[in-house]
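[1] Fold the following for me, if possible:
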Amino acid sequence: MTLDLRGGTALITGASSGIGAEFARRFAGRGSDLVLVARRADRLEELASELRTTAGVRVDVVSADLAVSGAADALHAELTQRGIRVTSLVNNAGFGTHGAFDHSDPARATSEIQLNVGTLVELSRAFIPQLLAGNGALVTVASTAAYQPIPGMAVYGATKAFVLSFTEALWAEAQGTGLRVLAVSPGSTRTEFFDVVGTDDASVGRQQTAGDVVDTAFRELDRNRSRPSVISGRVNHLMAVGTRLLSRRAAALTSARVLGDVRMGGQRAVDTSARASAK
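    Model prediction:
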C-alpha cells in the first residue's frame, strides 16, 4: 500500500544535498509540504525554489546547526511559532570523522555524537506527539557501519549502531498507530560525505546514488507490513549480514583491514573529518 503523504508536512534534516535533498524531492512528489533544515541557507533556498515550482508544495527553510546542544528544542519552538505541524520526520543530518582515535579532536567527536545521536533523539521526542497524530513516517538514516565495529571511524560507527537500535525499538513501540518507523542503512553513497572527508579509505564496494537509497526506503515504507530497518543494496545487505557469522574479534580485525588498517600510536596517524549529509 502506497504511503499517502498528501496534506502532510515533512521535516527533513541535512536537506541541502545528497540523501536529504532526494528525500525532499520524493516527499514533495507525493504531495507533502516540507520543512528543510541544514546549515547552508543558500543551498536550501535553491532546493526550495525548485520544489515549489515542480511539485507545487509549500516549502519552509530553516538554517540551523543541529550539532549544538539545544538545537532540537530551538527548531521545535521555531516551527511552533510559524504554526507548522510536522507529520513526517526524516533524521538524515550527520557527519563522520576518520582517523586514529588518539589523534582525534575531542570537540569534533562531541559534535559528532550530538548531531548523530543527541539531536536525532531530541528531534524525535520533540515531534513524536505530532507524528502520532497523523499518518506519516519517522525515518532515520543509519549506515552499514552500524553492523560492525569501524576502526578508523570508531565514533561514527558507534553512533550509527545507536541509530539502528533506537529506531528499531521505536518501530515496535509504534505498532498499532498510524506512524511508520524505518531505519535505512546505506553503504558507500555518492554524496558530499567522502569529498569532505578527504579519503576514500572508508568507502567499500560500488557506490550507490542518493536515489537508490531513497528508493529502498520508500519501497519499505509502502509495504503493508514494513520492517523496522532495511539495508540499501543487495551487496551491502550480504556484507552486513555476513558479519554475524564472525566473532566480534574477527569482525573488528576484518573491518580494520578493509578500511585501511588505521592504528593508534602513530603507526598510521590519519586525522581527517567530515561534516555532510549522513551516509
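[2] C-alpha only now, for contacts and for neighbours.
    Fine.
[3] ranges for the helices of the stretch 101-250 of the chain?
    For the stretch 101-250 of the chain, the helices defined by DSSP state H, counting those that start in this stretch occupy 106-113, 120-132, 154-173, 193-197, 210-221, 234-242, 248-258.
[4] mind putting these in TSV, mean neighbour count and distance to V62 included?
    Shown next, in TSV, are the helices of the stretch 101-250 of the chain (neighbours: other C-alpha atoms under 10 Å; distance: least, C-alpha to C-alpha, whole Å):
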stretch	mean neighbour count	distance to V62
helix 106-113	16	20
helix 120-132	18	14
helix 154-173	19	24
helix 193-197	18	21
helix 210-221	19	22
helix 234-242	14	33
helix 248-258	15	38
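[5] for comparison, sequence B:
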Amino acid sequence: MTSSATPAETSALITGATAGIGAEMARQLAEQGHNVILVARDDARLQARAAELQDRYGIRAEVLAADLAEDGGVAAVVARLADPSRPVEILVNNAGFGLLQSFAENDIADEKRHLKLHVETAMELTHAALQGMLERRSGRIINVASVAAFLPRETYSAAKAWLVSFSRWANIAYAARGVKVTAVCPGFTRTEFHDRMGMDKTVPPRWMWLEAERVVREGLADNARGKAVSVPTKRYKVLLAAARILPSRLVAGPPRRAK
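    As a prediction, the model looks like this:
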C-alpha cells in the first residue's frame, strides 16, 4: 500500500545544498514542510543554511559535510540514505560543477572527477535511496540535469544526457511501485555555478537567464505529477523543440569564454 506520509513526517536529502538550485530546492521543500538533510563540502555554510531553514520554516535540518567526487564522501551519504530508522522520502541529486576549457585542453583528472560526480555519484545515491523507497512503495527522486543534455556541448552535455536517459528509464521502471523519478533540465540559471567555473556570463543573452526559484518550482511540480523530464519555462521548451530539427553545428552555440 502506498504511504500517506505528510510533509511533516518526511525527509528530503539534497546534494549541493549550500547555493544555487540546491539551496533553492532545500528552501522550497522546507517551505512545503519537509525536514531536510543538506549535503555539501562546506560545513560552515551547511550549518548556516540549516539554521536559517529551521528558524524560518520550523522543520528539522540535518547537515552532512561530504565531497561527492570522493569515494568516502559518497559512502557517507549512501549510509545515511540506507538508514531504515531515518527514511528519506525525497532525494535531490544536484551537486555538480562545470569545466571551462574544451575536452582536449582539460586535465583528464578533472574530467574523471567531473564524470564521477555527475554520473557515478548520482547513480550510487539513487540506488541507495531506492531500496527503502521501493520497500515503502513511496518516494521521489529528482536529478538536476540541464538543457545541455540535448545539445552537443562537451562532456558536460554527455554526462547530463546520461542522467536524463537514466531518469526516463527509472521513472518507467518504478512509477508503478510508488517512486517518481524526474530529470530537471534548466537552461542558464543565475547561481554560483558559472562564477565558479570562471565563465563570462555576458556571452549568453539576458533573455536566456532564469531564476532558481522558478526552475525549482516548476521542477518540483513536474516531479509531483510524475513527469520523467522537466524543462522549466516555455522559452526553453521552444528552444529544445527547435534544436531537434536544426543541424548540430548550429545548436552547439559559441564556446565558453573566461571572465
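[6] OK, contacts around the spatially closest residue to T177 of structure 1 that is not a sequence neighbour?
    Excluding its sequence neighbours, the residue lying closest to T177 of structure 1 (C-alpha to C-alpha, 6 or more residues apart in numbering) is L132, at 6.8 Å. L132 of structure 1 makes contacts with 87, 177-179, as judged by C-alpha atoms under 8 Å, 6 or more residues apart in numbering.
[7] Of these, which is the most crowded?
    Within the contacts of L132 of structure 1, T87 tops the neighbour count with 27 neighbours, counted by other C-alpha atoms under 10 Å.
[8] so where in structure 1 does stretch 12-21 of structure 2 end up aligned?
    Mapped onto structure 1 using TM-score structural alignment, stretch 12-21 of structure 2 spans residues 10-19.
[9] ok, residues contacting the matching stretch?
    Taking C-alpha under 8 Å, 6+ apart as the rule, stretch 10-19 of structure 1 contacts 20-21, 23-24, 27, 32-40, 43-44, 47, 86-94, 190-192, 210-211, 213-214, 276-279.
[10] Indicate which one of the helices of the stretch 101-250 of structure 1 is closest to A64 of structure 1.
    Among the helices of the stretch 101-250 of structure 1, the nearest to A64 of structure 1 by C-alpha to C-alpha is helix 120-132 (13.2 Å).
[11] Distance from the chain centre to the closest one, please.
    Centroid separation for helix 120-132 of structure 1 versus its chain: 15 Å, with C-alpha atoms, centre = their mean, to the nearest Å.
[12] what angle do that helix and helix 106-113 make?
    Angle of helix 120-132 of structure 1 versus helix 106-113, following axes from the mean of the first three to the mean of the last three C-alpha atoms, to 10 degrees, is 20 degrees.
[13] coming back round to it: what's the farthest-apart pair in the contacts of L132 of structure 1?
    Using C-alpha to C-alpha, the pair of the contacts of L132 of structure 1 lying farthest apart is T87 and T177, separated by 13.0 Å.
[14] Now go through the contacts of stretch 10-19 of structure 1 and say which are in helices.
    Counting by DSSP state H, the contacts of stretch 10-19 of structure 1 place 20-21, 23-24, 27, 43-44, 47, 210-211, 213-214 in helices.
[15] For V215 of structure 2, give its distance to I142 of structure 2.
    13 Å (C-alpha to C-alpha, to the nearest Å).
[16] what's the answer for V251 of structure 2, then?
    For V251 of structure 2 relative to I142 of structure 2 (C-alpha to C-alpha), the value is 26 Å.
[17] With E154 of structure 2 instead?
    23 Å.
[18] Equivalent analysis for E111 of structure 2, please.
    As judged by C-alpha to C-alpha, E111 of structure 2 and I142 of structure 2 stand 24 Å apart.
[19] next one: L246 of structure 2
    Going from L246 of structure 2 to I142 of structure 2 by C-alpha to C-alpha gives 29 Å.
[20] more crowded one of those two?
    I142 (26 against 11).
[21] ok, now which ones touch the equivalent of the more buried one over in structure 1?
    Superposed on structure 1 with TM-score structural alignment, I142 of structure 2 falls opposite V139. For V139 of structure 1, the contact set (C-alpha under 8 Å, 6+ apart) comprises 89-91, 181-184.
[22] List the ones among those residues that fall in strands.
    Among those, the ones falling in strands (DSSP state E) are 89-91, 181-184.
[23] mind putting those in CSV, neighbour count and distance to S63 of structure 1 included?
    CSV is the format used below for those (neighbours: other C-alpha atoms under 10 Å; distance: C-alpha to C-alpha, whole Å):
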residue, neighbour count, distance to S63 of structure 1
L89, 24, 17
V90, 24, 16
N91, 27, 15
V181, 26, 26
L182, 27, 25
A183, 27, 25
V184, 26, 25
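[24] Out of those residues, which is nearest to R227 of structure 1?
    Comparing those against R227 of structure 1 with C-alpha to C-alpha places L182 closest, at 7.2 Å.
[25] I figured the closest one was touching R227, is that so?
    Yes. Between L182 of structure 1 and R227 there is a contact at 7.2 Å, judged by C-alpha atoms under 8 Å.
[26] Please pick the buried ones from the contacts of stretch 10-19 of structure 1.
    Those of these that meet the buried threshold are 20-21, 23-24, 27, 32-40, 44, 47, 86-94, 190-192, 210-211, 213-214, 276-279, by 16 or more other C-alpha atoms under 10 Å.
[27] Quick check: the gap between the match of I142 of structure 2 and L44 of structure 1.
    Per C-alpha to C-alpha, V139 of structure 1 is found 20 Å from L44 of structure 1.
[28] now for A55 of structure 1: what does it line up with in structure 2?
    Structural alignment (TM-score structural alignment) places A55 of structure 1 against Y57 in structure 2.
[29] Its match against G33, yeah?
    Yes. If you go by C-alpha under 8 Å, Y57 of structure 2 and G33 touch, sitting 7.3 Å apart.
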